[in-house]
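*Asks:* quick one, fold the following:
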Amino acid sequence: MAPGVNAYLFAHYYGVAKRANAAVVIASTALSILPIPFWLHLLP
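*Replies:* This next block holds a predicted model:
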């Protein structure tokens, strides 16, 4: 999540691709709902 937030902050600061970046951050957060618990269960 931190890299997504950093990318959003840079996009907001420079005023480019704000909507696209926000959409990618939201989509990647939503898509991580299943893989993250799987990896947390798999790894010791």
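
*Asks:* all contacts plus neighbour counts: C-alpha atoms, from now on.
*Replies:* OK.

*Asks:* which parts of this structure are helices?
*Replies:* 2-14, 18-31, 35-42 (DSSP state H).

*Asks:* hmm, who's touching the first one?
*Replies:* Taking contacts as CA atoms under 8 Å, 6 or more residues apart in numbering, the residues outside helix 2-14 that touch it are 17-18, 21-22, 25.

*Asks:* excluding its backbone neighbours, what's nearest the residue nearest the centre of the chain?
*Replies:* For the chain, the residue nearest the mean C-alpha position is residue 25 (3.6 Å; CA atoms, centre = their mean). Spatially, and ignoring its direct neighbours in sequence, residue 25 is nearest to residue 4 (5.5 Å; CA to CA, 6 or more residues apart in numbering).

*Asks:* to compare with the earlier structure, here is another sequence to fold:
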Amino acid sequence: MSLREEYMKKKGEKFNIKEFNENLLSHGSPPVKYLREILLEEK
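*Replies:* Got it, this is the predicted structure:
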């Protein structure tokens, strides 16, 4: 949940839950600590 909240803050009004879920799942199943880095550093 905290990852989603951080992602929401980063995206602001552009946040879309479907996009978040698809983005999250597109990276396979790496450990959450790496997903956090991947998702929050994307443009």
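
*Asks:* and the TM-score between them?
*Replies:* Put the two chains on top of each other and the TM-score (TM-score structural alignment, normalised by the length of the second structure) is 0.32; 26 aligned residues with a CA RMSD of 3.2 Å.

*Asks:* distance of the residue nearest to the centre of the first structure relative to residue 31 of the first structure?
*Replies:* Distance of residue 25 of the first structure to residue 31 of the first structure, computed by CA to CA, to the nearest Å: 10 Å.

*Asks:* for residue 21 of the first structure, same thing?
*Replies:* 15 Å.

*Asks:* and those two? Which one has more around it.
*Replies:* residue 21 (19 against 11; other CA atoms under 10 Å).

*Asks:* which ones are touching the more buried one?
*Replies:* Neighbours of residue 21 of the first structure in contact, by CA under 8 Å, 6+ apart: 7-8, 11.

*Asks:* stretch 22-36 of the second structure: end-to-end distance?
*Replies:* 14 Å.

*Asks:* what's the answer for stretch 7-22 of the second structure, then?
*Replies:* First residue to last in stretch 7-22 of the second structure (CA to CA) measures 13 Å.

*Asks:* again, but for stretch 8-18 of the second structure
*Replies:* Span of stretch 8-18 of the second structure from end to end, CA to CA: 12 Å.

*Asks:* likewise stretch 11-19 of the second structure?
*Replies:* End-to-end for stretch 11-19 of the second structure, by CA to CA: 11 Å.

*Asks:* and for stretch 25-38 of the second structure?
*Replies:* End-to-end for stretch 25-38 of the second structure, by CA to CA: 12 Å.
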